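In: The sequence isn't on hand, but the structure is:
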């Protein structure tokens, strides 16, 4: 069962956004963080990117999340934020939590992806150059790599901290089994993993499902004192009103992005329509309901959301002030299968 956050579980943060402590660390993150996975590539106007990021910071969003391959092309999102950090955000750099990752394909050849020490540390160096920083606040292994020993991957994360290039380190999209293994290796090596970043939404609840040991990702994280940062709480836009009546032109699904056409099955859309009707009956949008649902569990530190405009960002932030979910709404989500087949990363990491 989810652990509902008590009324005093949130700490006051800049801009009056609720903040939660990241596991057992001294870091706190806003309940809603800004992810630069999409809408921050070279095809997107830099002026719009600048407007979104600066507006987010003004609103109290102190956590900005990246990866080496965010763009397109890879590196573009880090370069964009680097321009902002060099000028607009320089005075508040120490108030921000900047995170990045490496693990997925970034370049050609055998050291263009994976979990090797060579790739992770060279990628971190390149990320720091693009960002114009001497360190990031959290550096993640972006995915479990079955071709590289975990001692090497976790050891590289430890080297990042010892060298001062990262303040903290974590893992992303690791299954419960692999999270336990990574924690065991980290203890052997004297490396402190502090956070796991995972996809999580009302349509993608894999981190709640116990594995053969009887523990879920959330269970393992809680037992180890890991913070949990949840991405894609809106299921790539499915948990909005965007796809209720078909696939609009120019949408992520229409562009052939990560939201693949098979995810928009009639069965999945029927679940979404039912959840949308219930949300509206309680005076909130489906997106606001989805954000509140992902944050209902005290084990979730923050949810990551992208934004294509300041208006969309403000709409998402407004969800933090929405009334608590009703028992009826929670039961409706429980009626949706935990595995609706939309976990984009399962075949490459989270089911290994």
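Out: Yep, it's here. Predicted model only: the values in this text are computed from it and were never measured. Residues are numbered from 1 along each chain as shown.

In: only C-alpha atoms for contact and neighbour calcs from this point on.
Out: Will do.

In: in what helix or strand does the nearest residue to residue 25 once chain neighbours are set aside lie?
Out: Nearest residue to residue 25, sequence neighbours excluded (C-alpha to C-alpha, 6 or more residues apart in numbering): residue 194, at 7.1 Å. If you go by DSSP states H and E, residue 194 is part of strand 193-199.

In: structure B:
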């Protein structure tokens, strides 16, 4: 018998309104940045997507370059749309992005109209979709006028390629500028996707969440688990099959003794709350209803189940937050703001 979605899936999830829009997103969304390329068995991808949807996760987040190789995550998700999620398109929020290096030559990255529209078309073809729900400028381009980047996003909506647009890893200043341009064009910027976690708190220093409140944008934060650092995975060293062992985005030198000591203390707080460290880390970014959705990644379905259980306890006492602040220290792991905000 073929898989049928859980009938009670919408009772298991909390849904939050995205800024001043009419769109609601699940408090936990599934990102396909890792473990959705050619290096992961397709059966495992299917299982993760089924599990997520059964738990009420309606939002699946992709980008043109997700893999490896680039584009393969979208191709795999397109196959799942045809087989597992057939007939469910109107219950799903599917997003993609363009901004990072995707193909050779001068038109294969950043924020030009040429690149963004071509990339969106390629993404739709890989996924077999008529439109995506959200299309993002993946990073700010210092060499392209922001009016051009935003004009391309506006065109992508007006041409029916996307329902909404967003930006990722823009600082407060650039966010205000993009929001103003898009508002004037008549395509309000729906959402911002920044990195944010207990070990990566740049959005607080930048007052980004305050900016989003002012301009009416929602937020979906990626790497709320700091690429797995905010789990118990690294408390005993660097496992051979971990992201840190690959030394790609998560560098081995991020796993420093002082950071591990702080993570161990945070884990003790989580245990007192009756949560795993991952659950507390997700609850922490969602605290106070400032963030619309926490974007998680997973290598297996059990991790998705664990993360969604964070919603069972989203409340913190003032004493807990103060204690967490003693160990939730900036760890200098924000790779994205540095690359996206170069002037």
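Out: Good, I have the coordinates. Since we're looking at a predicted model, the values are computed, not measured.

In: just to revisit the earlier point, give me the mean deviation of the strand holding residue 194 of structure 1 from structure 2.
Out: Strand 193-199 of structure 1, aligned to structure 2 and superposed, deviates on average by 0.6 Å (mean C-alpha distance after the TM-score superposition for structure 1).

In: That strand corresponds to what range in structure 2?
Out: Mapping strand 193-199 of structure 1 onto structure 2 (TM-score structural alignment) gives residues 189-195.

In: Return the list of helices and strands in contact with the strand holding residue 194 of structure 1.
Out: In this structure, strand 193-199 of structure 1 packs against strand 166-172, strand 227-231, with contacts taken as 3 or more C-alpha pairs under 8 Å, 6 or more residues apart in numbering; DSSP states H and E.

In: out of the ones you listed, deepest packed?
Out: Greatest average neighbour count among those goes to strand 227-231 (a mean of 25), per mean count of other C-alpha atoms under 10 Å.

In: and the helix or strand that comes right after it, how far from the chain's centre?
Out: Toward the C-terminus, strand 227-231 of structure 1 is succeeded by helix 266-281 as the next helix or strand (DSSP H and E). Put simply, helix 266-281 of structure 1 sits 24 Å off its chain's centre (C-alpha atoms, centre = their mean, to the nearest Å).

In: Buried by neighbour count: which residues of helix 266-281 of structure 1 qualify?
Out: Across helix 266-281 of structure 1, burial judged by 16 or more other C-alpha atoms under 10 Å covers 268-269, 271-273, 275-276, 278-279.

In: wait, what's in contact with the closest residue to residue 192 of structure 1 other than its chain neighbours?
Out: Leaving aside its sequence neighbours, residue 192 of structure 1 sits nearest to residue 186 (C-alpha to C-alpha, 6+ apart; 6.3 Å). Residue 186 of structure 1 makes contact with 151, 154-155, 192-193 under the criterion C-alpha atoms under 8 Å, 6 or more residues apart in numbering.

In: Generate a ChimeraX selection restricted to the buried subset of these.
Out: Only the buried entries of the contacts of residue 186 of structure 1 go into this ChimeraX selection, using 16+ other C-alpha under 10 Å:
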select :151,154,155,192,193
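
In: In JSON lines, list the contacts of residue 186 of structure 1 along with distance to residue 323 of structure 1.
Out: Formatted as JSON lines, the contacts of residue 186 of structure 1 follow (distance: C-alpha to C-alpha, whole Å):
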{"residue": "151", "distance to residue 323 of structure 1": "45"}
{"residue": "154", "distance to residue 323 of structure 1": "41"}
{"residue": "155", "distance to residue 323 of structure 1": "44"}
{"residue": "192", "distance to residue 323 of structure 1": "37"}
{"residue": "193", "distance to residue 323 of structure 1": "34"}
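
In: mind checking the SS state of the counterpart of residue 25 of structure 2 in structure 1?
Out: In structure 1, residue 25 of structure 2 lines up with residue 29, judged by TM-score structural alignment. At residue 29 of structure 1 the chain is in strand, as set by DSSP: H, G, I helix; E, B strand; the rest coil.

In: now do the one 5 residues further on
Out: When states are read from three-state DSSP, the local structure at residue 34 of structure 1 comes out as strand.
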